[in-house]
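Novice: Have a look at this fold, sequence not included:
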């Protein structure tokens, strides 16, 4: 049986995943156990992220958040001298995700656009779990590539949280509705 590939990501009300400097500190006031991140991570086998996201995580003065998980970093450059256990670089995100899916793994596409766009184009995203954060940034890095191809999705669920976040879950149109949401 194949695995599942989930894009779980947060955006501002105006559709940005990072501010104009690439920062995500604006998300910190909305970090809450209420949204179920621990439960989600418990079912994730593989985390896929872009190089900028990896570098941001490494620069934080906190423990590696994905200890015990396989982490694939989309990059053509070598990683730092001592990446955390289970972390490796990949130059072909589509092949990496296909292999994990075929092996029955649950894959979390953590971001950013350089990771999302090729997976979306190849039809390799089974579910989008979108957290809308009640902040307007005005500018920044948008979730979707400008001029991206049109895709249609079915809404599975919508949930609001006390802190103002809204989680919307979608699957590609005509897919069986058996997601994490």
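Specialist: Happy to help now that I have it. Please read these numbers as outputs of a predicted model, since none were measured by experiment.
Novice: Only C-alpha atoms from now on, for both contacts and neighbour counts.
Specialist: Noted.
Novice: what residue of the protein is the furthest out?
Specialist: Checked against the mean C-alpha position of the chain, the extreme residue using Cα atoms, centre = their mean is residue 81, at a distance of 24.8 Å.
Novice: any idea whether it is helix, strand or coil?
Specialist: Here residue 81 is coil, with the state taken from DSSP: H, G, I helix; E, B strand; the rest coil.
Novice: roughly how far apart are it and residue 105?
Specialist: Between residue 81 and residue 105 the distance is 28 Å, computed by Cα to Cα, to the nearest Å.
Novice: Name the residue closest to the centre of this structure, please.
Specialist: residue 110 (2.3 Å).
Novice: roughly how far apart are that one and residue 136?
Specialist: When distances are taken as Cα to Cα, residue 110 and residue 136 turn out to be 21 Å apart.
Novice: another one to put next to it:
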């Protein structure tokens, strides 16, 4: 797997978003989660194939291999969500190993603590951030506990019809 992307999807779902998401999934073959995000996603996605989300996106979320980093999770599959591997080892070492394997990119959805650890270790190549046209007074930081500055280079900006803006940054370290 060549790269790790950090992706946050707080958005208004519409046809434009679904089309871009499906295009994105063509470059991904592994989903990475921390335990909390995994449990939230595992409760949501198995029921979405016939619901309001695009069924092709639900199919990808339900069938792609999932790697869950957890110190406490024992059970590899939550209800209907399949194709899950729980890893209790060193996060940086395990991701570095996965990046050396053949295949497409990995993506981290949410999981701000894991993203922070991987960002500090220089193991995230691309950052895909979705900016929603909503202002909140509080929330979960994108990179929990980050104190270091990570230099990024803007690669692309996409305006979605819903008003969401997709920002694609590449780590300056991965350009070298």
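Specialist: Cool, the structure landed. Predicted model only: the values in this text are computed from it and were never measured.
Novice: And the TM-score between them?
Specialist: Their TM-score after superposition, calculated using TM-score structural alignment, normalised by the length of structure 2, is reported as 0.79; 159 aligned residues with a Cα RMSD of 2.3 Å.
Novice: just to revisit the earlier point, the residue nearest to the centre of structure 1 contacts residue 51, correct?
Specialist: No: checked against Cα atoms under 8 Å, the pair residue 110 of structure 1 and residue 51 is beyond contact range at 11.2 Å.
Novice: Skipping adjacent residues, who's closest to residue 117 of structure 2 in space?
Specialist: Nearest-residue entry for residue 117 of structure 2: residue 92, 7.6 Å, with adjacent residues in sequence omitted and distances by Cα to Cα, 6 or more residues apart in numbering.
Novice: what helix or strand does that neighbour sit in?
Specialist: Per DSSP states H and E, residue 92 of structure 2 falls inside helix 91-100.
Novice: can you map out the strands along structure 1?
Specialist: Residue ranges of the strands in structure 1, as given by DSSP state E, are 4-12, 16-18, 46-50, 70-74, 87-90, 106-111, 127-133, 141-142, 153-160, 166-172.
Novice: Rebuild these as JSON lines, extending it with distance to residue 27 of structure 1.
Specialist: Below are those laid out as JSON lines (distance: least, Cα to Cα, whole Å):
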{"stretch": "strand 4-12", "distance to residue 27 of structure 1": "8"}
{"stretch": "strand 16-18", "distance to residue 27 of structure 1": "9"}
{"stretch": "strand 46-50", "distance to residue 27 of structure 1": "18"}
{"stretch": "strand 70-74", "distance to residue 27 of structure 1": "22"}
{"stretch": "strand 87-90", "distance to residue 27 of structure 1": "24"}
{"stretch": "strand 106-111", "distance to residue 27 of structure 1": "14"}
{"stretch": "strand 127-133", "distance to residue 27 of structure 1": "8"}
{"stretch": "strand 141-142", "distance to residue 27 of structure 1": "14"}
{"stretch": "strand 153-160", "distance to residue 27 of structure 1": "16"}
{"stretch": "strand 166-172", "distance to residue 27 of structure 1": "13"}
